[in-house]
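Student: Just the structure for this:
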Amino acid sequence: MPDTLNAQAVVGRRVEFAYYRDQDTYLPGVITEIADDPASLRIRLDRDRYPVACRPDYEWIRYLDDVVPVPDLPMGRFTPTAADFDGRYASIPVVQFEEGEIVLLTADNIKAGEALAEFAADMQIAPDYADPADLVLRWVVFEWQPEDAECPWLMSFADADADHAIHIHYLPA
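Tutor: Predicted coordinates:
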């Protein structure tokens, strides 16, 4: 790699990164690691928990002047937002897990039913599977996982008095 790239490609360097498929949209991020492989840079985009890997001479990376301490990823329990879920349906954040369970981030029965119906229609889920009568009101906690984990967060059932416990509607698989 040329010396100018060696000088620029350092942990903590702020960058702007564009995916090959969308070279017109540059996203801000920071170099978190320099690995010993062909795609040697690991960049955590400001909007993401997972790093992207690229070569230091990747055409769609812009090295910025700022070199900052790499911020720690938030860990532990948290209260999710719509950005942590697949999307909003009837203004309610909704996510479906690989096993088929559906979580609606609301304690309101009516809103949960509306969001489930809208989500099921959008995802082409059979109406008999997405029956609002099968929704269960549960207390849960969400917990951030490490950067290299398979999922960014996990959800666990909890007691109402648990730290960061929230009421959700849950549709078992």
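Student: Every contact and neighbour count from this point should use C-alpha atoms.
Tutor: Will do.
Student: what ranges do the helices span in the protein?
Tutor: Along the chain, counting by DSSP state H, helices occupy 3-8, 109-123.
Student: winner for burial among those?
Tutor: Of these, the one with the most neighbours on average (mean count of other C-alpha atoms under 10 Å) is helix 109-123, at a mean of 18.
Student: which residues touch that one?
Tutor: Outside helix 109-123, the residues within contact range by C-alpha atoms under 8 Å, 6 or more residues apart in numbering are 88-92, 94, 104, 106, 126-127, 130, 132, 169.
Student: What of stretch 125-142?
Tutor: So stretch 125-142 is contacted by 77-80, 107, 112-113, 116-117, 120, 153-160, 162-172 (C-alpha under 8 Å, 6+ apart).
Student: The structure of the following sequence is requested for comparison with the preceding one:
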Amino acid sequence: MITHVAGPDIKVRLDGQRSNLHIRADYEGLRYLTEIGPVPALPMGRFQPATQHAGIDYEYDGVLVVEFDEGDMAAITADRAKAEDAVATYLREQSGIDDETTVRDELTELQPQWVVFEWQPEGAECDWLMNPATADDDQALQVYYLPTA
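Tutor: Okay, the predicted model is just below:
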């Protein structure tokens, strides 16, 4: 799907999600959608996160761990013990923290929160956001949030 045209260049969505390819409009390999078939819809609204989504690429023992650009993190689970295990492993393996005192200190800062994950419009600064919610929201998930220091 062509998602943007600027001068001689265009953006083409490859997978129906959020991956784009920048090519020249006169590229000889370009075929129009009417030649191919139906166009998948761009994901919009709330969603349940999974490792197939961009930016959600770490899982430990069934718990997804997300690190945001600012350095804060969220472990997507209602079980504090599982959240602690997942975040501790992430800190060791992904952040390179080998001081167990530092890991334990970080884990004491985990805060339970209810959130929803929502896709942002195309062209937004990020593909999706984690927004506050309440426990009675039928699409809310409980996470353990680790703010940046």
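Student: Need the TM-score between these chains.
Tutor: Overlay of the two chains. TM-score (TM-score structural alignment, normalised by the length of the second structure): 0.78; 141 aligned residues with a C-alpha RMSD of 2.6 Å.
Student: are any of the contacts of stretch 125-142 of the first structure buried, and which?
Tutor: Listed as buried from those are 77-78, 80, 107, 112-113, 116-117, 120, 153, 158, 164-171; burial here means 16 or more other C-alpha atoms under 10 Å.
Student: Quick check: strands, which of those are part of them?
Tutor: Here DSSP state E is the test, and those give R77, F78, W153, I166, H167, I168, H169, Y170, L171 as lying in strands.
Student: any idea which of those residues is closest to R13 of the first structure?
Tutor: W153 (26.6 Å; C-alpha to C-alpha).
Student: doesn't F85 make contact with that closest one?
Tutor: No: W153 of the first structure is beyond contact range of F85, at 10.4 Å (criterion: C-alpha atoms under 8 Å).
Student: can the helices of the first structure go into JSON lines with extra columns for distance to V68 of the first structure?
Tutor: Shown next, in JSON lines, are the helices of the first structure (distance: least, C-alpha to C-alpha, whole Å):
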{"stretch": "helix 3-8", "distance to V68 of the first structure": "13"}
{"stretch": "helix 109-123", "distance to V68 of the first structure": "41"}
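Student: residues in the first structure aligned with the top strand by length along the second structure?
Tutor: If you go by DSSP E, the second structure has its longest strand at strand 111-119. The aligned range for strand 111-119 of the second structure in the first structure is 136-144, by TM-score structural alignment.
Student: about what we covered before: any chance of the ones in strands among the buried ones among the contacts of stretch 125-142 of the first structure in TSV, with distance to C54 of the first structure too?
Tutor: Shown next, in TSV, are these (distance: C-alpha to C-alpha, whole Å):
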residue	distance to C54 of the first structure
R77	31
F78	30
W153	25
I166	38
H167	40
I168	39
H169	40
Y170	39
L171	39
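Student: Next, the contact list for the counterpart of R18 of the second structure in the first structure, please.
Tutor: Aligned by TM-score structural alignment, R18 of the second structure pairs with R49 of the first structure. Listed by C-alpha under 8 Å, 6+ apart, the contact set of R49 of the first structure reads L73, E147, P152.
Student: Which of those has the largest number of neighbours?
Tutor: E147 (18 neighbours; other C-alpha atoms under 10 Å).
Student: Alignment lookup: D72 of the second structure to the first structure.
Tutor: Under the alignment (TM-score structural alignment), D72 of the second structure pairs with E101 in the first structure.
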